[in-house]
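Colleague: Sequence and predicted structure below; questions after.
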Amino acid sequence: MSEELSFTEAEEQDLYEHFRLVVDKGQSLLRIDKFLMHKIENASRNRIQNAIEAGSVLVNEKPIKSSYKVKPMDLISVVLAHPPRDTEVYPENIPLDIMYEDDDVLIVNKPAGMVVHPGYNNYSGTLVNALVYHFQQLPQLPGNDGRPGLVHRIDKDTSGLLLIGKNERSMAYLAKQFFDHTITRRYIALAWGDLVEDGTISGYIGRSMRDRKIMDVYDDESKGKWSVTHYKVLERFGYVTLIECQLETGRTHQIRAHMQHIGHPLFNDATYGGDKILKGTVFSKYRQFIDNCFEVMPRQSLHALSLGFVHPSTKEYIYFESQLPADFQGVLEKWRNYIKANQSE
């Protein structure tokens, strides 16, 4: 398995592999679902047909039907999930905070500290272990073994909404929306520094040359994948700023890397340097206040607030929003009180 695919703490990492297949010159006419069954490992005809129905299979850059017959030199693009893991996922009776559920989709409010799926040294206690226990028949698309139902993920220490597909058709339909960046996702974040106005951050995100566990933003497209984050200022505390981030793309650690790139790492984000005092005074009273804040919220200040998507069955756009967790609310309250007390002195 490549290093990239084994990186579990990914900020909404793309979980869909983009296959590009050029049909041989000597290929006879053959239905595309049959053709792909022989080209994609472990792909059943039913799974291929679900991907085609979801618009995830393109021929010469146009969606087609299962009855389409491939022709010599056709360019076929297939959007599916990442290659399988070797680890078996064991069910565990872990409580889930379910925001919404129907026959097709499930929306879970993930707490901070919970890993989304097994990997590295986290082979138990993950969201997937809980999902396998509570929903025995969750689907796995081709190459998605070990990640039943997952169409995206968020970091271990990021809280908030996660979308699960409950059947193969739903997974394929949702995966296509993530691949096309048509899912609406908003995050709430607390960043170091005084951000005065709204803005947009863009660049190519790739692994850092200094530390492969973190991501950097580059100007060179050969070094990463294109990424865009829009942020809006919600509340200013002088030393830190509460912002709302809307993702156009969903790259590994996107918000965290983007904010660090512009000199405003997330509050208490140890990976990106936000666990130090970056703005403010040198007085011991202030240092004690920051230490208290870090104790209240011992993680990066990032929450996946909302999700909006087109439902796989009804084809209607639906939208969900979650509340800020107690630790995030607690830190904001401390900052409000601190600024208020300083203004009155």
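Modeller: Thanks, I have it.

Colleague: Going by C-alpha atoms from here, please, whenever you check contacts or count neighbours.
Modeller: Fine.

Colleague: Asn93 contacts Val132, doesn't it?
Modeller: No - between Asn93 and Val132 there is no contact, the gap being 9.1 Å when judged by Cα atoms under 8 Å.

Colleague: who's more crowded, those two?
Modeller: A direct count of neighbours by other Cα atoms under 10 Å for Asn93 and Val132 places Val132 higher, at 20 against 12.

Colleague: Kindly confirm my reading that that one is in a helix.
Modeller: Yes - judged by DSSP: H, G, I helix; E, B strand; the rest coil, Val132 forms part of a helix.

Colleague: mind listing what it touches?
Modeller: 89-92, 138, 148 (Cα atoms under 8 Å, 6 or more residues apart in numbering).

Colleague: want to compare, so here's the second one:
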Amino acid sequence: MKAAPALPDETIAVTVAEGEAGARLDKYLTDALAGKPEGGKFEGGKPEGNAAPHETPSRARIRQLIEEGHVALEGAGGAKPVAEPARRVKAGERWRVTLPAPSPAKPQGQAIPLEIVYEDQDLIVVMKPAGLVVHPAPGNPDMTLVNALVAHCGETLSGIGGERRPGIVHRLDKETSGLMVVAKSDRAHKGLSAQFAAHGRDGKLARAYTALTWGVPAKKRGTIDANIARSSHNRVKMATVKARVGEDGDDITGGRIAITHYAVKAEYADGLVARVECRLETGRTHQIRVHMTAIGHPLLGDPTYGTGMKSRKAKLSVDAQIALERLGRQALHAHHLGFEHPVTGEKMSFDAELPADMRALVEALEG
């Protein structure tokens, strides 16, 4: 079934009044969009333009909108996105908030091939192929992994995550392939969510990724500890940022703690390319891609962070160049997933070979 046409995005404009200056951006916008006074002294900042949003965003949602580039400060040169939730607003500033239109409330089942690795009454482990979005969103209202799961599982998927994300407890980028676990029962959803929130610190969850990087890291094994925030220059990109503390002790960069452990497993083409295993201690958007780029080793094929590599690509063999072109995505695959079964307590462990496109590239590099 084809999804209903997407609704238009909604834009709200607010102007900071004298009595509101100094408030955190996320707190100010939360109160302004709700029509509530800031600190009991609401003196302006009434929403302008479009009608008030159908549903007042929570502060957490406002923070997410800021980090995703949906909040912009108007100026002489036009509206410029600001990705710092803790920034202090100033009197007279005019802010624009774009509220993305919601996806259809309930995803419909669609006949999309689904590779099932394991399934029981509480959960299902699947192999997500590259090119498949995990759940419906404004830019991808249907033909997602969730639509495939709804077709396979019917009404048995857990609803705790909301109607648009039934059973989803973690995600992979659209062009990242690999293992995912999805909750079918509410009990499984709660248990798995807790494990993913702990990121393995409780010894229950283990995730490992295979990445092909440009160049070989000087340290064959190491830890990348660098905060990640939405790029202030490109809303599509994330970037590492240095923590910057404001007067009240808040981190005003908008960055979040991000830690990646890596180990070089193989080297190809006289050190032009490395096969690296990455394990996450946190789960930030594009984390592996951003962190490997930050240490000078972006992923092969990455259209967002791996550009400017023409000179290196030219040094590869013809077969490797062809295989890289055919890959057409970042060379990243979630090859290992381990967790404690949230209902039975059994230790579950799954491993997956590289998909055909990455395997072909490795074979060409080895040749």
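Modeller: Structure received. Treat the numbers as computed from the prediction; the structure is a model and nothing was measured.

Colleague: PyMOL command for the buried members of the contacts of Val132 of structure 1?
Modeller: Buried residues among these (16 or more other Cα atoms under 10 Å), as a PyMOL selection:
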select buried, resi 89+90+91+92+138+148
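
Colleague: Looking at the contacts of Val132 of structure 1, which are in helices?
Modeller: Residues of the contacts of Val132 of structure 1 located in helices (DSSP state H): none.

Colleague: Show me which of the contacts of Val132 of structure 1 is closest to Asp157 of structure 1.
Modeller: Ranked by distance to Asp157 of structure 1 (Cα to Cα), the contacts of Val132 of structure 1 are led by Glu92 at 20.2 Å.

Colleague: so is the counterpart of Val331 of structure 1 in structure 2 in a helix, a strand, or just coil?
Modeller: Counting by TM-score structural alignment, Val331 of structure 1 corresponds to Leu361 in structure 2. Per three-state DSSP, the secondary structure class of Leu361 of structure 2 is helix.

Colleague: tell me, how many neighbours does the closest residue to Leu361 of structure 2 other than its chain neighbours end up with?
Modeller: Leaving out its chain neighbours, the residue that sits closest to Leu361 of structure 2 by Cα to Cα, 6 or more residues apart in numbering is Ala323, at 5.0 Å. Number of residues near Ala323 of structure 2 (other Cα under 10 Å) recorded here: 20.

Colleague: what secondary structure does the counterpart of Ala323 of structure 2 in structure 1 sit in?
Modeller: Residue pairing (TM-score structural alignment): Ala323 of structure 2 is matched to Cys293 of structure 1. Using three-state DSSP, the structure places Cys293 of structure 1 in helix.

Colleague: thinking Cys293 of structure 1 is in contact with Val331, fair?
Modeller: Yes - the criterion here is Cα under 8 Å, and Cys293 of structure 1 meets it with Val331 at 5.7 Å.

Colleague: conserved subset of the contacts of Val132 of structure 1 in structure 2?
Modeller: Here is what carries over to structure 2 from the contacts of Val132 of structure 1, by both residues aligned by TM-score structural alignment, their matches' Cα atoms under 8 Å: 89-92.

Colleague: so what's Ile228 of structure 2 closest to, chain neighbours aside?
Modeller: Spatial nearest neighbour of Ile228 of structure 2, chain neighbours left out: Thr240 (4.4 Å); criterion: Cα to Cα, 6+ apart.

Colleague: Over to Glu366 of structure 2?
Modeller: Closest to Glu366 of structure 2 by Cα to Cα, 6+ apart is Tyr268, at 6.2 Å.

Colleague: Provide a list of residues in contact with that neighbour.
Modeller: Tyr268 of structure 2 touches 274-275, 365-366, counting by Cα under 8 Å, 6+ apart.

Colleague: ranges for the strands of the stretch 101-250 of structure 1?
Modeller: 105-110, 159-165, 184-192, 199-207, 215-218, 225-236, 240-247 (DSSP state E, counting those that start in this stretch).

Colleague: Turn those into TSV, including mean neighbour count and distance to Lys69 of structure 1.
Modeller: Converted to TSV, the strands of the stretch 101-250 of structure 1 look like this (neighbours: other Cα atoms under 10 Å; distance: least, Cα to Cα, whole Å):
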stretch	mean neighbour count	distance to Lys69 of structure 1
strand 105-110	20	32
strand 159-165	25	29
strand 184-192	24	35
strand 199-207	18	37
strand 215-218	24	42
strand 225-236	18	33
strand 240-247	22	37
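
Colleague: Among those strands, which comes closest to Ile52 of structure 1?
Modeller: That would be strand 159-165 among the strands of the stretch 101-250 of structure 1, by Cα to Cα, at 16.5 Å.

Colleague: Give me the mean distance between the closest one and structure 2.
Modeller: Once superposed with structure 2, the aligned residues differ from strand 159-165 of structure 1 by a mean of 0.5 Å; criterion: mean Cα distance after the TM-score superposition for structure 1.
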